[in-house]
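> please find the sequence and the predicted model below.
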Amino acid sequence: MWPNSTDLVASTLVERLKSRGERLALAESCTSGMAAAIIGGVPGASNVFCGSMVTYRIASKQAWLGVPKQIIDIHSAESRATTEAMATCLLEACPEADWTAAVTGHFGPDAPADHDGEVFFCLARRIATHEPRVLHRRVHLNESQRIARQIEASMNLIQWISENIL
């Protein structure tokens, strides 16, 4: 069962999207679809939520989303640049989405010690010129257990999206 705060955070996002007549799609890595499950738990979310592409592995990021190999080779799969590529590639893959958001991060067990618990968010908006508007955020999670980190990262992502769809 989700913490009660997830209902409010996700409901706020769904209502904000409904009021704007806009839709959202997600590209998730370290959260493994948890953000989609939280948003999908809101009654009526299907009116504004296109879905989520869970690309946990590098090959999936490349094949399913079209993230260029060079970006991952240069910056790593857990980076601001990769997260931006995930979000902007998803805009191309999901033409009904007005907004896309992506999340990647280090949850261990093999994460470098100084990056363990670090996540990257990117929010991209489709605009009339077809040039996406892109916002970034880097967060260091407080939780230490994997599922708790996935929930914390998902909640932070949903809250951040809701605050930034302007």
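Here it is on my side, so go on.
> going by C-alpha atoms from here, please, whenever you check contacts or count neighbours.
Fine.
> double-check that Thr104 belongs to a strand.
Yes - when the secondary structure is assigned by DSSP: H, G, I helix; E, B strand; the rest coil, Thr104 falls within a strand.
> didn't it look like it was pressed against Val119?
Yes - with contacts defined as C-alpha atoms under 8 Å, Thr104 counts as touching Val119 at a distance of 5.7 Å.
> specify which residue of the two has the higher count of neighbours.
Thr104 (28 against 25; other C-alpha atoms under 10 Å).
> helices along this protein, start to end?
Assigned by DSSP state H, the chain shows helices spanning 4-20, 34-40, 58-60, 69-75, 80-93, 146-164.
> so which of those helices comes closest to Val134?
Nearest to Val134 among the helices of the chain is helix 80-93 (7.6 Å), distances taken as C-alpha to C-alpha.
> mind listing what's buried in that closest one?
Neighbour-count burial for helix 80-93, counted by 16 or more other C-alpha atoms under 10 Å, picks out Arg80, Ala81, Thr82, Thr83, Glu84, Ala85, Met86, Ala87, Thr88, Cys89, Leu90, Leu91.
> same list (those) but as a markdown table, adding distance to Asp7.
As requested, the buried residues of helix 80-93 are exported to a markdown table (distance: C-alpha to C-alpha, whole Å):
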| residue | distance to Asp7 |
| --- | --- |
| Arg80 | 28 |
| Ala81 | 31 |
| Thr82 | 29 |
| Thr83 | 26 |
| Glu84 | 27 |
| Ala85 | 29 |
| Met86 | 26 |
| Ala87 | 24 |
| Thr88 | 28 |
| Cys89 | 29 |
| Leu90 | 26 |
| Leu91 | 26 |
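> next one for the comparison:
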Amino acid sequence: MDDQPNHYTVKRLHEIKAEHEAWVRSLTEAHTDRPLLVADPLYPQPKMLRVITSGNTLWNMIKESLTFEYAIPGDLAEEDETLVVEFLDLIQDLMDISRDLVSVRENRDAEKMIFGFMDHLLKRDLIVGAYVRHMLFYDGYERGPMSWPMLRVEVHRAKDAAIVDENGKPIPRKG
């Protein structure tokens, strides 16, 4: 928007805000009897996973999220599946306590635990990809929506993953 001041005038921004508020009202009026989770229209929804190569990157995604979903290959060897499930359990556990970890040491220890698991996964030719989806949660009452960031974590076989740049262009594999 900052780069297009002639298009995104103050008047246009007020129109966008009014349209969004009307959309939110339509959702809450139509679904006041039950909870609802919907994509936040103010954030573009991710189209690709980000390859995670450090514990710090995934830890920061965990800290900003309220919940997570995951995907793993269905036909992993039992040893690999056990490792992946332990990794996903670690993510869930860290998400549960992330708000309680305040010191640099505690945060750094969490990053190291994540990286340790990712290193074991990589040695088994498994890679981790993730993104955060910005959602809105409606509790089924008259209160407005709550921001509900959702972490998506996927573990893939390295040989099956298509690695692309931010524009979707394939990155050639080395070797």
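Looks like it arrived, so ask away. Bear in mind the structure is a predicted one, so any value in this text is a computation, not a measurement.
> TM value for the aligned chains?
Structural agreement between the overlaid chains, expressed as a TM-score with TM-score structural alignment, normalised by the length of the first structure, amounts to 0.29; 80 aligned residues with a C-alpha RMSD of 5.2 Å.
> ok, back up a step: just name the most buried of the helices of the first structure.
Mean neighbour counts were compared across the helices of the first structure using mean count of other C-alpha atoms under 10 Å; the top stretch is helix 80-93, at a mean of 24.
> elements contacting that helix?
Contacts defined by 3 or more C-alpha pairs under 8 Å, 6 or more residues apart in numbering; DSSP states H and E place helix 80-93 of the first structure against strand 24-28, helix 69-75, strand 99-105, strand 118-125, strand 133-140.
> which one of those lies nearest to Val54 of the first structure?
Proximity to Val54 of the first structure, assessed across those by C-alpha to C-alpha, is greatest for strand 24-28 (4.8 Å).
> just checking, what packs against the closest one?
Applying 3+ C-alpha pairs under 8 Å, 6+ apart, one finds that strand 24-28 of the first structure contacts strand 49-54, helix 80-93, strand 99-105.
> the last one vs strand 49-54, what angle?
Here strand 99-105 of the first structure runs at 30 degrees with respect to strand 49-54, directions being taken by axes from the mean of the first three to the mean of the last three C-alpha atoms, to 10 degrees.
> hmm, back to that, adding distance to Ser52 of the first structure, write the helices of the first structure out as a markdown table.
As requested, the helices of the first structure are arranged in a markdown table below (distance: least, C-alpha to C-alpha, whole Å):
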| stretch | distance to Ser52 of the first structure |
| --- | --- |
| helix 4-20 | 15 |
| helix 34-40 | 6 |
| helix 58-60 | 13 |
| helix 69-75 | 21 |
| helix 80-93 | 10 |
| helix 146-164 | 12 |
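> those helices: which one's closest to Ala27 of the first structure?
Comparing the helices of the first structure by their distance to Ala27 of the first structure (C-alpha to C-alpha), the top pick is helix 80-93, with 6.4 Å.
> could the helices and strands packed on strand 24-28 of the first structure go into JSON lines alongside distance to Arg149 of the first structure?
JSON lines is the format used below for these (distance: least, C-alpha to C-alpha, whole Å):
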{"stretch": "strand 49-54", "distance to Arg149 of the first structure": "16"}
{"stretch": "helix 80-93", "distance to Arg149 of the first structure": "18"}
{"stretch": "strand 99-105", "distance to Arg149 of the first structure": "10"}
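> can you map out the strands along the second structure?
Using DSSP state E, the strands of the second structure run over residues 36-39, 50-51, 67-71, 126-138, 146-157.
> any chance of those in JSON lines, plus mean neighbour count and distance to Glu29 of the second structure?
Putting these into JSON lines (neighbours: other C-alpha atoms under 10 Å; distance: least, C-alpha to C-alpha, whole Å) gives the following:
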{"stretch": "strand 36-39", "mean neighbour count": "14", "distance to Glu29 of the second structure": "12"}
{"stretch": "strand 50-51", "mean neighbour count": "20", "distance to Glu29 of the second structure": "36"}
{"stretch": "strand 67-71", "mean neighbour count": "14", "distance to Glu29 of the second structure": "25"}
{"stretch": "strand 126-138", "mean neighbour count": "20", "distance to Glu29 of the second structure": "11"}
{"stretch": "strand 146-157", "mean neighbour count": "19", "distance to Glu29 of the second structure": "16"}
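> can you list those in a markdown table and add distance to Ala22 of the second structure?
Formatted as a markdown table, the strands of the second structure follow (distance: least, C-alpha to C-alpha, whole Å):
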| stretch | distance to Ala22 of the second structure |
| --- | --- |
| strand 36-39 | 15 |
| strand 50-51 | 33 |
| strand 67-71 | 27 |
| strand 126-138 | 15 |
| strand 146-157 | 16 |
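> so which of these comes closest to Glu79 of the second structure?
Put simply, out of the strands of the second structure the one that sits nearest Glu79 of the second structure is strand 126-138, at 12.2 Å, with distance taken as C-alpha to C-alpha.
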